[in-house]
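1. Based on what follows, work out the 3D shape:
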Amino acid sequence: MVLKHKFNQQIEKVAISDIRQFDTEVSEIPGIIKLTLGEPDFNTPEHVKQAAVEAINDDQSHYTPNPGIPALREAAAKYYNEKFKLQYRPEQVIATIGATEAIATALQTVLNPEDVVLVPTPVFPIYIPITEINHGQCVTIDTSTDNFVLTPEKLRETLEANKNRNVKALVLVYPSNPTGVTYSRKELQELAAVLKESGIWILCDEVYAELSYSEEHTSLAEFLPDQVLFVAGLSKSHAMTGWRMGFLMGPDDFVEQAVKAHQYMVTAPTDNVQYAALEALTNGQEDSLAMKKQYLARRDFLTAKLEACGFKVASPDGAFYLFAKIPSKFGTDSWNFVRSLAKNARVALIPGASFGPGGEGYVRISYAASMEELAQAAERISEYVKKN
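-> Purely as a prediction, here's the structure:
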């Protein structure tokens, strides 16, 4: 017997993240300073770690309810409701294996073959392959000429251009990875007016919400609770990337279906990690503040250094990334630039081309690194620009 298709064709179409591949590639360079991944250099708060230790000692090592232990779901609803003026009930919360699983669960729940997902770019390259794996199709919207935000006008224009297709959802990531740009309350209200008319789902990835600098973070879920699929997590706010703890929230009819996708994907999150997350949400409401203060200082330092040597930096109002336009004398090939910089200056950045339309000609720089590393990296970049 000969198999017609040995593998899932949708899986074959997608590639391993080139961001991860490049990070591995440059790790071989002696003395390299890597400003590549979104990995906080802070440690998980001690009280959260201790809660995990106590959970292990208390033999919290069993299956939990699929959507998470009731106390965690209640704490998550309370935490995000109070932070962002939302009105979720515990029953509308699913505890997930990081924000990534929340995104995968949400898209798997709503997509049918050939459904269209609108994706403003530049964007972190996860939403498109997950859409395609679930037999959906993506339409990208280049925001580079609009200061990297999706405008109501461009949204209307895109919806109109695709009116004969089944547009099912919009992805909205803010504060943004890779640009650090976020949306004001007024901008979200204007988008909400268009989205309410359309009736489509909005997958709001707000995992960087607590690292908003210019003004208090507003969630689109405040305005469109019946359409928003709200994604959050503890990786950035509590420096818990390796714990893999995220949350997915939405209206009742969505959660009823999403818990099935979640169940058959992962069964449930790790038992003792849920108790650590419970501690983070219950007694760690202010844990992000000290980190945020340091991130802000790093942002301002690095922005000034880069602009002094010819980079133009997008308005970095959140997260811990700078999206910087490469000085014109180097051209616009971002892959060529980052490879040359890594080889000759021993500083690793991520090429803007990795983030889709509108990203070419830019580089993404993570400032989730110590000030000492950033100072050394800035000096090396400055020398490289002068010599070349």
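2. alpha carbons only for contacts and neighbour counts from here, please
-> Fine.
3. and Glu364, that one's in a strand?
-> One correction, residue 364 is Arg, not Glu. Yes - counting by DSSP: H, G, I helix; E, B strand; the rest coil, Arg364 falls inside a strand.
4. Check which helices and strands the strand or helix carrying Ile128 is in contact with.
-> Here Ile128, judged by DSSP states H and E, is contained in helix 127-133. The helices and strands touching helix 127-133, judged by 3 or more Cα pairs under 8 Å, 6 or more residues apart in numbering; DSSP states H and E, are helix 9-13, helix 98-110, strand 116-121, strand 137-142.
5. Centre of the chain to that helix, how far?
-> Helix 127-133 sits 14 Å away from the centroid of its parent chain (Cα atoms, centre = their mean, to the nearest Å).
6. which residues are contacting that helix?
-> 10-11, 14, 103-104, 107-108, 111, 117, 119, 137-138, 171 (Cα atoms under 8 Å, 6 or more residues apart in numbering).
7. any idea which of these is the one closest to Glu256?
-> Nearest to Glu256 out of the contacts of helix 127-133 is Gln108 (Cα to Cα; 13.3 Å).
8. Could you also give me the structure for this next sequence, so I can compare it with the first?
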Amino acid sequence: MSNDTAQQRWVAAHIAGLPRSGIRDFFELVAKMKGQDVISLGVGEPDFVTPWHIREAAIYALEKGKTHYTSNLGMLELRRAISDYVAGHFGVSYRPEDQVLVTVGVSEALDLAFRAFCNPGDKVLYHSPCYVSYHPSIALVHAQGIAVPTYAKDNFALTAEALRAAWEPGCKILMLNLPCNPTGGTCTRDQLSEIAEFAREKDLLVFSDEIYSELTFEGQHTSIASLPGMAERTVFLHGFSKAFAMTGWRIGYACGPEALIDAMMKVHQYSMMCVSIVSQEAAIEALTHGWDSVQAMREQYHRRRDLLVRRFNEMGLKCHSPRGSFYTFPDITATGLDERTFAAELLKQEKVAVVPGTAFGEGGRGHVRACFATAYDQIIEACDRMERFVAAQLGKSDTGNR
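-> Alright, predicted model coming up:
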């Protein structure tokens, strides 16, 4: 027996059974092709560098010797800025003193919420396809996830009808991600109002991850927390990674009723204590002076989205136009390949990286995720390569049907 095999006996059962991230597994293949002119439409990270004035604020904080712990909740100045920003952009008011918690990215905020509010066996509704960490986060607290399907024909919008069909006794929490990773799907205000009515009827606590909200291209983003009777039953989750191009700063936040934020803070103070003060200083600058940069980046994403969606449809892959985020989710079934084979062969033959849809759950079967947080000229080149690959596959399919 090898040492690795012997040491497995110490791994907790619920961890041993936890799958590795489908995104990271696939990008280990990409890493092995370093130096081979690979164009990545895979990792969901802005290609923009954090704007200079935000970086400069962090540098200045270091020069001033700001290197100590902060409050567990986060710097009060930052919490005030978050409160003002959320009120102005989402129409929900939170007290900075006790209704805002600064976290290590939205990922920690979500983990805190699950750990603070889930008892073993509690059931959590979440829409699928979904971000890779949602279902594992539910499993880590010994709760039960219930996937609620969304469909391309609906532009991957979650519906109250689908929630009602999936609901069962014991459901306690509804997890939302609007706009959604990986589909870019979101909900109109009317659709969200019906979901809010369902949440109130079933007495559900709602976790609303709105990290892509600033990257909404058509219509206006609505937060479910802003709807009647929802602020008191919603944990609003947001951060700086996507809209402000601050992924490496690892900073996010949670807002909600005092009792809920206090419960999350208890977990946070014993696990993380507080967020890096340098990141908090940068976040203050982002919220107070960063909106022009957000709008400029969003315009570029919008232009890239239109290009990628058009090219996918022209090459014969049905692709809806996502209303938000920086992801497209084309249907690749016309090629006759499954999503993992499509992604692997596209990478091998044409050096373009996309992510198999099943990395985001069974609802992603027959699709791949292609991220347009990549330079415009690189997207053009990637599309040319993908068009060549798809044409070859469609030719094989046509031959097989003769």
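9. Pull up the aligned stretch in structure 2 for the helix holding Ile128 of structure 1.
-> Aligned using TM-score structural alignment, helix 127-133 of structure 1 spans residues 134-140 in structure 2.
10. Stretch 267-279 of structure 1 now?
-> The alignment places stretch 267-279 of structure 1 over residues 273-285 of structure 2 (TM-score structural alignment).
11. average gap between the helix holding Ile128 of structure 1 and structure 2?
-> By mean Cα distance after the TM-score superposition for structure 1, the fitted helix 127-133 of structure 1 averages 0.8 Å away from its aligned residues in structure 2.
12. Okay, strands next: where are they in structure 2?
-> Remark: strands assigned in structure 2 by DSSP state E are 39-40, 100-103, 123-128, 144-149, 171-177, 205-209, 234-239, 252-255, 327-328, 352-353, 355-356, 368-371.
13. Taking strand 234-239 as reference, get the angle to the fifth one.
-> Right, strand 171-177 of structure 2. Here strand 171-177 of structure 2 points in a direction 30 degrees away from that of strand 234-239 (axes from the mean of the first three to the mean of the last three Cα atoms, to 10 degrees).
14. what's the matching residue for Ile103 of structure 1 over in structure 2?
-> Per TM-score structural alignment, Ile103 of structure 1 is aligned with Leu110.
15. ditto for Arg339 of structure 1
-> For Arg339 of structure 1, the aligned position in structure 2 is occupied by Ala344, per TM-score structural alignment.
16. Relative to Glu28 of structure 2, how far out is its match?
-> Remark: distance between Ala344 of structure 2 and Glu28 of structure 2 (Cα to Cα, to the nearest Å) = 12 Å.
17. Comparing these two, which residue is more hemmed in?
-> Ala344 (19 against 10; other Cα atoms under 10 Å).
18. gap between that one and Leu317 of structure 2?
-> Following Cα to Cα, the distance that separates Ala344 of structure 2 from Leu317 of structure 2 is 17 Å.
19. returning to that earlier point: tabulate the strands of structure 2 (a markdown table), appending distance to Ala263 of structure 2.
-> What follows is these, written out as a markdown table (distance: least, Cα to Cα, whole Å):
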| stretch | distance to Ala263 of structure 2 |
| --- | --- |
| strand 39-40 | 40 |
| strand 100-103 | 11 |
| strand 123-128 | 18 |
| strand 144-149 | 21 |
| strand 171-177 | 16 |
| strand 205-209 | 14 |
| strand 234-239 | 12 |
| strand 252-255 | 12 |
| strand 327-328 | 34 |
| strand 352-353 | 41 |
| strand 355-356 | 36 |
| strand 368-371 | 35 |
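20. Make a markdown table out of the ones you listed and add mean neighbour count.
-> Rendered in a markdown table, the data for the strands of structure 2 read as follows (neighbours: other Cα atoms under 10 Å):
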| stretch | mean neighbour count |
| --- | --- |
| strand 39-40 | 21 |
| strand 100-103 | 29 |
| strand 123-128 | 24 |
| strand 144-149 | 20 |
| strand 171-177 | 21 |
| strand 205-209 | 23 |
| strand 234-239 | 26 |
| strand 252-255 | 27 |
| strand 327-328 | 28 |
| strand 352-353 | 26 |
| strand 355-356 | 28 |
| strand 368-371 | 28 |
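21. Quick check: which of those strands is nearest to His89 of structure 2?
-> Of the strands of structure 2, the one closest to His89 of structure 2 (Cα to Cα) turns out to be strand 234-239, at 12.0 Å.
22. so the closest one matches what in structure 1?
-> Taking TM-score structural alignment, strand 234-239 of structure 2 hits residues 228-233 over in structure 1.
23. Not counting its own residues, what contacts stretch 310-329 of structure 2?
-> Contacts of stretch 310-329 of structure 2 (Cα under 8 Å, 6+ apart): 44, 152, 155, 179-186, 212-213, 215-218, 301, 305-306, 308-309, 330-332, 334, 357, 367-373, 383, 387, 390-391.
24. what comes up buried for it?
-> For stretch 310-329 of structure 2, the neighbour count (16 or more other Cα atoms under 10 Å) marks 310-312, 315-329 as buried.
25. for stretch 9-29 of structure 2, same thing?
-> 22-23, 26-27.
26. Out of those, list just those in helices.
-> Residues of the buried residues of stretch 9-29 of structure 2 located in helices (DSSP state H): 22-23, 26-27.
27. and those residues as a markdown table, adding distance to Val206 of structure 2?
-> Putting those into a markdown table (distance: Cα to Cα, whole Å) gives the following:
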| residue | distance to Val206 of structure 2 |
| --- | --- |
| Gly22 | 26 |
| Ile23 | 26 |
| Phe26 | 31 |
| Phe27 | 32 |
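28. between these, which is closest to Tyr94 of structure 2?
-> With Cα to Cα as the yardstick, the closest approach to Tyr94 of structure 2 among those comes from Ile23, at 34.9 Å.
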